[in-house]
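Trainee: heads up, no residue letters with this:
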């Protein structure tokens, strides 16, 4: 559905402080194909400084997603495996889990803060408690090929340049690579 743009994703929008429309995309690791809808890091060999910045920034974004899924799976262990349900039922299960998670977070904010990853004063990762449990797999590696598209390469390079531009950089990123 992502290949055919049948998920109803919003139309491309410019990144903050930029004027070029960029498609919305998912964040993955090397197990996934590079597409306009799936950004993954550059290979770890002979990276330029700009590519290291891109990988760092993508990694930070991916960590937010890992925290969200990790917290839900820690609390609601039915999410650790395959939900052998009809898609409509899976939607309801996930909505129920997210709603219950949000209620717990509002009622017990100190517990929620301990559970998620944090950064120390030097922007270094301090792992959250959810990471002590079982971690989710990065994806089903048995389907499809990991084939790069030229449009995906072009978009990743554009985002790399954005992360290294005045509009898209953050003040501490040079210290993190």
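Mentor: Thanks, I have it. As the structure is a prediction and not an experimental result, all values here were calculated from the model.

Trainee: C-alpha only now, for contacts and for neighbours.
Mentor: Noted.

Trainee: Taking the chain centroid, which residue in this protein is the extreme one?
Mentor: Distance from the C-alpha centroid of the chain peaks at residue 107, with 26.5 Å (C-alpha atoms, centre = their mean).

Trainee: And the helices in this structure?
Mentor: Using DSSP state H, the helices of the chain run over 49-75, 87-107, 109-115, 150-163.

Trainee: Quick check: the most centrally placed residue in the chain vs residue 125, distance?
Mentor: With distances taken as C-alpha atoms, centre = their mean, the residue of the chain nearest its centroid is residue 62 (3.1 Å). Distance, residue 62 to residue 125, using C-alpha to C-alpha, to the nearest Å: 13 Å.

Trainee: Please apply the same query to residue 56.
Mentor: Residue 56 is 12 Å from residue 125, where distance means C-alpha to C-alpha.

Trainee: And the two? Which one has more around it.
Mentor: The neighbour count for residue 56 versus residue 125, taken as other C-alpha atoms under 10 Å, is higher for residue 56 (18 against 13).

Trainee: now the more buried one: how far from residue 80?
Mentor: Taking C-alpha to C-alpha, one finds residue 56 at 27 Å from residue 80.

Trainee: second one coming, line it up with the first:
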């Protein structure tokens, strides 16, 4: 299921589009181009509509914070194996699992942990930590 479809099917989305929105007044969400535009959800202009400097600046302003957040999730996926292929737990528990991973990461960073992205989430053998021997390795 695509992210945008899952989002539209979520309880949170239903609350947001109801007469009593869940998102605080004055706040918006940032999304990628796959999501439907809502008054409370900002998404970038499609490439073919970037005809003015104002639209290009808007896209930069919307995409830059999203990139920072996506990079942060990439770091977390690199450190915690359980985030590689989605969190396997009840939907209600997923935010707590992610929060625990963030807090553990921050704690270890504060302790001077010399972790150097031992797991590459983009590598085919993503489930093998650095230094682990894979089958057939000498």
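Mentor: That came through, no problem. Everything numeric here is computed off the predicted structure, so don't read it as measured data.

Trainee: And the residue nearest to the centre of structure 1, what's its match in structure 2?
Mentor: Matched to structure 2 by TM-score structural alignment, residue 62 of structure 1 sits across from residue 66.

Trainee: Now do the contacts for the closest residue to its match other than its chain neighbours.
Mentor: Residue nearest to residue 66 of structure 2 in three dimensions, not counting chain neighbours: residue 30, with 6.8 Å by C-alpha to C-alpha, 6 or more residues apart in numbering. Counting by C-alpha atoms under 8 Å, 6 or more residues apart in numbering, residue 30 of structure 2 touches 41, 42, 43, 62, 66.

Trainee: rewinding a little: show me the contacts for the residue farthest from the centre of structure 1.
Mentor: Applying C-alpha under 8 Å, 6+ apart to residue 107 of structure 1 gives no contacts.

Trainee: what does it align to in structure 2?
Mentor: Under the alignment (TM-score structural alignment), residue 107 of structure 1 pairs with residue 111 in structure 2.

Trainee: cool, and residue 32 of structure 1?
Mentor: By TM-score structural alignment, residue 32 of structure 1 lines up with residue 35 in structure 2.

Trainee: Not counting its neighbours along the chain, what's nearest its match?
Mentor: Closest to residue 35 of structure 2 by C-alpha to C-alpha, 6+ apart is residue 4, at 5.2 Å.

Trainee: Tell me which residue of structure 1 lines up with residue 44 of structure 2.
Mentor: Using TM-score structural alignment, the equivalent of residue 44 of structure 2 in structure 1 is residue 41.

Trainee: What is the burial count for that match?
Mentor: Using other C-alpha under 10 Å, residue 41 of structure 1 has 19 other residues around it.

Trainee: Quick check, it in contact with residue 58.
Mentor: Yes. With contact defined as C-alpha atoms under 8 Å, residue 41 of structure 1 reaches residue 58; the gap is 6.9 Å.

Trainee: and the aligned partner of residue 79 of structure 1 in structure 2, how far is that from residue 38 of structure 2?
Mentor: In structure 2, the residue matched to residue 79 of structure 1 (TM-score structural alignment) is residue 83. Taking C-alpha to C-alpha as the measure, residue 83 of structure 2 and residue 38 of structure 2 are separated by 29 Å.

Trainee: next one: residue 111 of structure 2
Mentor: With distances taken as C-alpha to C-alpha, residue 111 of structure 2 is found 42 Å from residue 38 of structure 2.
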